[in-house]
Each structure stands twice: as structure tokens, then as C-alpha cells.
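Peer 1: no sequence on hand, only this structure:
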């Protein structure tokens, strides 16, 4: 059983300027780990170091990957090294600093997806309007590749500065989001194109940004959706199922119990009317000087370090990369 304790840290990798204890006593979460779980975290770090990795080995990151794989060290190591290969191929480490998305406002007209203030627990609120997706029109403005690059850029910015600023303001470690997905307007004809892209986006989130979902509200669920979801519950992880709330058009009361009215856009039953639009405002603690710090990705790059491939040839000749400093 997990007990209240301090985060098991390593001074070589763990330099935090924000709270590092999770607010709820959940097994495997920072501040609530068992000695066995701490040992597995240190084992994972040691095995990655043997492969030549020198960065992104901080305790919070390792615990997230371990939780995603039920503290199976070998599975977590595979997940993390696969993610590092993807980061190298996708150019992830440089995106937050270099990627520009001038077509953002036009794209959002056909696929609104945005962060907007915080929920009752202090977590960032992330909103998507799936029923508004029109990929044909979007592809006249941008490309699928640029859409995914924007998604990854926002995921990097979620890690730092969004979650870190929220943690400082709340006085507790916040590693997850409150997500609202509006299904209004999602019909049978839009399923193939909509879910094709959503699956790509979902795969990136699950494989490379694990343990970021706090609560998920599927609102305006069409008739029959709840029955389908109920049938799928048996195939999903119980922890994941507990985070998902499927609501029809009468969602406002339950949603407002999680998100303060002043933080929820008017169209969803709240009272917020951001100047310009809530979709483009990006308001939250990450925009407040008291809580935000310069993100690691915006700081001067450190001198290049030896990559695993240069340090020691790996089994089966697979080339790995040096990992960059983790942010959450």
C-alpha cells in the first residue's frame, strides 16, 4: 500500500521549482509510492543510463512511464526508448521553440481545440469541438503534418509552462488535464475522416505523453453513444474508465461541478467571455507572471552530449538518442 512520503529524487536529474507531491493518495504517484515502486524507478533510470541516456531521466517523468506500464520496468523502458526514437524522427525537442502556426485562427474555425483556464482542482482545461471538424476545408488551409506538429507543440507546452504554472498556483503537483470533448454535430458521415485524425492524435498522446488525462467529459453525446461506451468498458483499464464521463445535452450541472462557471465559456454553460474569443485567448496561470517561469525549451540549449549510439552500440544495432530534460 502506498504511503505519504517525499519524492525519491536524484540530484543529478531532479531540479524542481514547483510542488512535487500529488494531491491525492494514489499508488505510484509522487509522494505516494512504495519502497518497491521507488526501487523500480531507480532501476529504470539505471538501465537507461547504461544505454547512454543522460537526460529526461527525472523522477516525475520516470514515474509517469512506469504507471503507464503498471510498474513493469522492461515495458516502461521499451515505451520510453520508443518515444525517444519518435522524438528524434519527429523533431519534437525543437518544436516548442521553433514551430510557427500562423494559420491557427483559420484552422480553429474548422477544428476548435484549445486550453482555457483551470478546473476546480487547478488543472488546465482542454477543450475540443469534434463536431466542428471539417478536414477537407482544413487541408485547404494547412496540412495534416502541420496539424500534428501543432498538437505536439501544444503537448510540450502543456508540460512546461502550463502544468508547472498551475502546480505553483495550486500549491500541489498537477500532472493532468481536465478535458472536454464536445460531440455535438458528430455524425455517421464525418466518422471516417474525423476519427482517422483523432486516432493519430490519440496515439501520440498515449505513447509519448502518458498519464496526462485527469478527467474526460464527453458532452452532447449522441443517442446510443452511452450504450456503446458501456459495452466497451470491459475492455478498458478501470483507472481510465473512472476518468471518463459520458454526458448528453444536459451536461451543464455535472460539468460546472468540476469547472468554475467563470472559467467555462458561455457556450458550455459558464459565464466566461474572453476578449476576442475563449478559443484563442489561452488564458490561465501560465500567462500570469506570479506563477510562470521561462520554460526549459526556451532556455539556451546545452552543449550537445554523447548520444547512446555514439557511446555504446546497442543490441540489434538499434540507434537511440540522447534525451532532453523533462519538464513534468
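Peer 2: Received, thanks. Just so we're clear, the structure is a prediction, and the values are computed from it rather than from any experiment.
Peer 1: going forward, measure contacts and count neighbours with C-alpha atoms only.
Peer 2: Noted.
Peer 1: may I have the residues that are in contact with the one residue sitting closest to the centre of the chain?
Peer 2: Residue closest to the average C-alpha location in the chain (Cα atoms, centre = their mean): residue 212, at 4.1 Å. Residue 212 is in contact with 175-177, counting by Cα atoms under 8 Å, 6 or more residues apart in numbering.
Peer 1: okay, pairing it with this:
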């Protein structure tokens, strides 16, 4: 049986999804214990990756989430098990994607119209494990109606929003897909694949768990088609009931309102 220690942080409200800009993530230092590397050795590898990015990819931006961001470099080194060549390659692709996608330009105004559908949002409270919570209401997602580009912008905006709300010492977020009322008109394999690809390639090891809540029978064949495309993230998916969600992931005070009834 898992022992849960009371965490006062989970009772604190998170920043509103509708702030004017995506808040900057607080600076985090990674300990030797978490990286399993001696701090001096880790720093040497960070500098090596930094030099290679500067030499081979000078066109990449600098600054926060740029090619000289040492926290970002260390995070990708950890993801790539401290392989410098693999880290350089994955970082190059990730930073270039952020630049081309315009991640830093995403704001309340840029996603306002699609956000007003209520299809996805960052919950106001952390779960019992101290993780920010990204909630998706699948029954409000209509790929035949909504602009796929706007869907992707909202997705990335909310990921950034959730990550900016990480408490000190926490590294992962929880994703919840409410599948009650899900029908064929809500099916969107392309977007689901986009979501997991974004986490895999550009936000590695940030998605701690995904809950598929009250999945209807119609969702099962969709899952079988999608599962092979999700790479390692398929292992973090859990199918569960609303009751399980209530008992295992939230307190009475922090449970999202849509799961109270």
C-alpha cells in the first residue's frame, strides 16, 4: 500500500489559465541524486552540449528555452541518459520546433476562441502527488468543426501553463481525459498522436501519468489503433472510473468540479 504524505502545496490554487502570457517556469536546479551523476561531471556535459549547439546550430535562439539554457540542456541530458550526441540532436529539434511553432508568443488572446469551448484547461489545484493537472473534456472536441491548428496551439499553451505551475521539487504533470459522452464525432487520432508526440519529443519526462476516465466501449478500438503510436507514453496511461479518480488522486477540496456529480 502506498503511503501518502500530506502535502500543503496541493491545497494552493494554481495561476489562472487566462493570464495574459504564459508565465516563465521558475528556475530549477537538478541535484546529483536526481541525475545520478556527479554534479561536476554533469556540468561538464552541459557545457559540452552547449558548445556543440553554439558551433553547429548558431541560428537557434538563446535565453530561456534556448540553446544556452543550461537547465534545459541538463533536462535533455537526463532524458538521453547523458549521451551528448543524442542530447544535442533532440535539443536542436526541440528548440527549433519551439521557434517555428511560436511557443513564446502563445497567450490568452491567441487561444481565447478555442479555449472558450471548454474542451481543455489547467485545473486550479494540484493532485495528491503535488502535480499540476491538465483536464481534457473529450466530448467537447469536434475535429470536423474546430481548426486543428488552433487545437494544437491550445494544447501547447496549456502544457506550458501546467509546467509553469510545478511546485519546487516536482517535475511531472497529470493529464486527465474525461471520456464521458465521447462519441465517433469526437474521434481524432491525429490530434491524440500530436499530443503525445509533443510530450515525447519536446517535453520529455514531463507527463507523469494519463488517466482515461470512464472510457466507453467505442473508445477501445481507437485506443488499440493509437497505442502503438504513443511510444513509451503508452505505459503511463491508466483507464479508471470517476470513483477511482476521486479517491486516489484528489481530496474533497481539490477535486475538479466536473467530477463531483
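Peer 2: Yep, it's here. All values reported here derive from a predicted model rather than from experimental measurement.
Peer 1: show me what the residue nearest to the centre of the first structure aligns to in the second structure.
Peer 2: Residue pairing (TM-score structural alignment): residue 212 of the first structure is matched to residue 206 of the second structure.
Peer 1: any residues touching stretch 222-239 of the second structure, and which ones?
Peer 2: Residues outside stretch 222-239 of the second structure that contact it (Cα under 8 Å, 6+ apart) are 187, 189, 192-193, 196-197, 200, 208-215.
Peer 1: map residue 142 of the second structure onto the first structure.
Peer 2: Using TM-score structural alignment, residue 142 of the second structure sits opposite residue 134 in the first structure.
Peer 1: count of residues packed around that match?
Peer 2: 16 (other Cα atoms under 10 Å).
Peer 1: likewise for residue 29 of the second structure?
Peer 2: A count of neighbours around residue 29 of the second structure, defined by other Cα under 10 Å, yields 12.
Peer 1: who's in contact with it?
Peer 2: Contacts of residue 29 of the second structure (Cα under 8 Å, 6+ apart): residue 71.
Peer 1: just the contacts of residue 212 of the first structure: which are in helices?
Peer 2: Taking DSSP state H, every one of those sits outside helices.
Peer 1: what is the nearest of those residues to residue 308 of the first structure?
Peer 2: Closest to residue 308 of the first structure out of the contacts of residue 212 of the first structure is residue 175 (28.6 Å), distances taken as Cα to Cα.
Peer 1: which of the contacts of residue 212 of the first structure fall within strands?
Peer 2: Mapping those onto strands (DSSP state E) picks out residue 177.
Peer 1: buried ones among the contacts of residue 212 of the first structure?
Peer 2: Neighbour counting by 16 or more other Cα atoms under 10 Å classes 175-177 among the contacts of residue 212 of the first structure as buried.
Peer 1: may I see the residues you listed arranged in JSON lines, with distance to residue 308 of the first structure as well?
Peer 2: As requested, those are exported to JSON lines (distance: Cα to Cα, whole Å):
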{"residue": "175", "distance to residue 308 of the first structure": "29"}
{"residue": "176", "distance to residue 308 of the first structure": "31"}
{"residue": "177", "distance to residue 308 of the first structure": "33"}
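Peer 1: for residue 102 of the first structure, state which of those residues is nearest.
Peer 2: Closest to residue 102 of the first structure, out of all of these and judged by Cα to Cα, is residue 177, at 25.6 Å.
Peer 1: next, the contact list for the closest one, please.
Peer 2: Contacts were defined as Cα under 8 Å, 6+ apart; by that measure residue 177 of the first structure touches 123-126, 212-215.
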